[in-house]
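> Sharing a sequence plus its predicted fold:
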Amino acid sequence: MLSLTLLLHACGASERKKEAEAQQKAGPRPAARVDAFVVQTRSLAEQIEVPGTLVASESTEIHPEVSGRIVSLNVREGAVVGQGSLIAKLYDGDLQAQRRKLQVQLRQAQTTVDRYAALEKIGGISKQDLDVAQLQISNTRADLEIINTDIRRTEVRAPFTGKLGLKTVSTGAYVTPQSVLTTIQKTTGMRVDFSLPEQYIGRVQKGTWVNFTSASDTRVYSAQVIATESGIGGATRTLTMRALVKGDQSGLVPGSFARVKIAFAPDPNALMIPTQAIVPQARGKKVYVIDSGTVKFVDVTTGIRDSSFVQVTSGLNVGDTVAVTGILGLKPNAKAIVRKVVNAPGGGRTTGDTSRPAAKL
């Protein structure tokens, strides 16, 4: 058994030796032939799109101040009403009766004061009696003002000029301060609220202009940022911003979804490479750089992407040559020959076999 094992080992060693000799005779592995792209700078206009919501500048529910039965309801659903317009009237018959009673008492008290004043001049009554009669007038007037205030509280009026919503009650219904009669929203000065990712917060300030489209309207609207939330949302890592809509707002509906587009100042020195040059990895992204005919595997960080190119924010320099085809056949430190060189981000390239290893340009 031992002799058989030694014999097999000797045979295996002989085969490996023959394979090594065959590889030496065959020579080194031929250089891979690839298309490449020379890294250049170009002006890059960055634009992001974030979700938003249209918000009325003023919006509230309409509640009565006191409990009572509705005797008049003036809710024209969807109509625009002015500030102070009467929306509903509650029953106030008992209050009106109290007011009439106090008005009679006030007239009687005034007559008494006039008579006492004449008597006081001729010494018919004391000054104290006149003062008591005048105090009665003051008390009656105060009571009358209280009743007038209670009567006004039975009137439900529009707090501002706006568009009424749907009514939720009818004439004759008994309502309380918790009852919602309808809603009202201001029709001018519309706002759009949107959430901005934290990496862009330093690039959008008060006064920045944004464009947006609404799901309820196909037109493009403009708005100017007027305020921001005090802090970033912990769950979403976004900052809520509010922009004031400018121009005609007739087609906008509060609560509608909005697609907000924010255009940033273009970067004149952005490094761009074709998207096919990127090799995704489990922990990042890499590209194959051809340096003096030798392949190097380089880590890169990417930024904005469009249909054909991607921005590289770190890892490459202007003039680097990156492989864009034949990537699957490349290995680090292998040799490569550039077959075609892409010269411009716009897609222009020189064609033809260079028949030599590529140099770092």
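The structure has been received and is ready for your questions.
> from here on, contacts and neighbour counts on C-alpha atoms
Fine.
> which secondary structure element contains the residue nearest the centre of the chain?
Centroid-nearest residue in the chain: Phe194, 1.0 Å away (criterion: Cα atoms, centre = their mean). Here Phe194 sits within strand 191-197, counting by DSSP states H and E.
> next up, a second structure to put side by side with the first:
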Amino acid sequence: MLKNISKLKVIFLPVLCSMLLMACAGDQEKKKKMSAGPGADASKLEVDAIVVNEEDLNQEEVIVGTMAPYREVAIVSEIAQKIVRVAFQDGGHVSKGQLLYKLNDADLKARLKGLNSELKLARLNEQRIGNLLKTETVNQQQYDETAVKLQSLEAQRELLQVELNKTEIRAPFSGNIGISNADPGFYISPGTELVSLQDHGTIKIEFSVSEKYLPLVKTGSKINFTTALSGQQQTATIKATEPGLNAQNRALKVQAMADNPGGKFRAGLSVKIRFQTSAKNAKAINLPTEALIPSGDGYNVFVIKNGLAQSKPVSIGNRTETAAIVTSGLNNGDSVIVSNILRLGDGMPVQAVVSK
């Protein structure tokens, strides 16, 4: 009897162990299915995805520019003469036509006085010879010689008057005058820079734009800028551009104009321009950078089509460390994969957890 019982134990124990192992395996499989959730397929790679839609594109680039006066001129003398008076206050405001420098004119006035006397006599002679010509007392040649001498003296007087006018150096326009480089008593030569004059009623803003933004530079369009004086945003209008690009940096020089109430802006002040780099009414898709896959021709992304991962090339307008602007390659409603990118392949089955 004991012998039979021992045989039964030998047969029963392996069967019981096998049944226990199968039960444990079944429980583990059941737990896996429960943890995977309804609809999960173990043969598909689980990925995170986002549904993308186009948004209004509002891209800006900060460009550093420089302020310049609306008008600027270096005041110089046209004749060699001594300064007898400086008629303005350094750093002040002057009006158009205001006297700035008075040069010595004593010798010119003396010459003009003598020339006026000669002219008076020449006019009398011309009248006298003219009367004699009517009575044929003198011939035509004698009258012509007298008339030509009169014309020559009149021309000399006009030239002398021009030189006399040059002894008064006046402001060509209203503006802010600088610091004089010459004082009374200085003997100056033609072309010597005496002082600078700038018109700050309106201020120019000069900056350069990269060649890729040429279609966006349009005369009459607005730009926003700030200065080192204040973070308050100001507005200027593009008025002109250079006809060609700078051959060294492939950039276009642009000039804008801004109002300068109270003369708070000065020439040479640096400005930060917020230049709009996206076209008007342009749209694009915002995408996290982790979805991008670098390729030889640019970037690709994986989208989900009928449960499969599909690689699509995209064009990037601009990007930061966390986000990129996709200008082409994606459509509204596309589900873009943003996780497990390195494990994906074109046509691989995927199970998406979609978030907007």
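That came through, no problem. As the structure is a computational prediction, the values presented were derived from the model and not from experiment.
> Once they're superposed, tell me the TM-score.
Overlay of the two chains. TM-score (TM-score structural alignment, normalised by the length of structure 2): 0.74; 313 aligned residues with a Cα RMSD of 3.4 Å.
> quick revisit: how about the aligned residue in structure 2 for the residue nearest to the centre of structure 1: what's its closest non-neighbour residue?
Under the alignment (TM-score structural alignment), Phe194 of structure 1 pairs with Phe207 of structure 2. Among residues not flanking Phe207 of structure 2 along the chain, Gly65 sits closest, at 4.4 Å (Cα to Cα, 6 or more residues apart in numbering).
> Same check on Gly172 of structure 1?
Ile70 (4.9 Å).
> Also Glu206 of structure 2?
Gln255 is the one closest to Glu206 of structure 2 (Cα to Cα, 6+ apart), at 4.6 Å.
> Was I right to think the one you found contacts Ile223?
No. Gln255 of structure 2 is beyond contact range of Ile223, at 10.9 Å (criterion: Cα atoms under 8 Å).
> Just the strands from the stretch 201-350 of structure 1, written as ranges.
Assigned strands in the stretch 201-350 of structure 1, in chain order: 209-214, 217-228, 238-246, 257-263, 267-274, 279-281, 284-291, 294-305, 309-314, 321-323, 336-342, 349-350 (criterion: DSSP state E, counting those that start in this stretch).
> Reformat those as JSON lines; add mean neighbour count and distance to Gly202 of structure 1.
Shown next, in JSON lines, are the strands of the stretch 201-350 of structure 1 (neighbours: other Cα atoms under 10 Å; distance: least, Cα to Cα, whole Å):
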{"stretch": "strand 209-214", "mean neighbour count": "19", "distance to Gly202 of structure 1": "15"}
{"stretch": "strand 217-228", "mean neighbour count": "16", "distance to Gly202 of structure 1": "12"}
{"stretch": "strand 238-246", "mean neighbour count": "20", "distance to Gly202 of structure 1": "11"}
{"stretch": "strand 257-263", "mean neighbour count": "19", "distance to Gly202 of structure 1": "13"}
{"stretch": "strand 267-274", "mean neighbour count": "20", "distance to Gly202 of structure 1": "16"}
{"stretch": "strand 279-281", "mean neighbour count": "12", "distance to Gly202 of structure 1": "29"}
{"stretch": "strand 284-291", "mean neighbour count": "21", "distance to Gly202 of structure 1": "25"}
{"stretch": "strand 294-305", "mean neighbour count": "17", "distance to Gly202 of structure 1": "17"}
{"stretch": "strand 309-314", "mean neighbour count": "18", "distance to Gly202 of structure 1": "18"}
{"stretch": "strand 321-323", "mean neighbour count": "29", "distance to Gly202 of structure 1": "33"}
{"stretch": "strand 336-342", "mean neighbour count": "23", "distance to Gly202 of structure 1": "36"}
{"stretch": "strand 349-350", "mean neighbour count": "13", "distance to Gly202 of structure 1": "38"}
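> could you dump those to a markdown table with distance to Val81 of structure 1?
Listed next are the strands of the stretch 201-350 of structure 1 as a markdown table, based on distance: least, Cα to Cα, whole Å:
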| stretch | distance to Val81 of structure 1 |
| --- | --- |
| strand 209-214 | 25 |
| strand 217-228 | 24 |
| strand 238-246 | 22 |
| strand 257-263 | 26 |
| strand 267-274 | 50 |
| strand 279-281 | 60 |
| strand 284-291 | 59 |
| strand 294-305 | 49 |
| strand 309-314 | 53 |
| strand 321-323 | 67 |
| strand 336-342 | 65 |
| strand 349-350 | 66 |
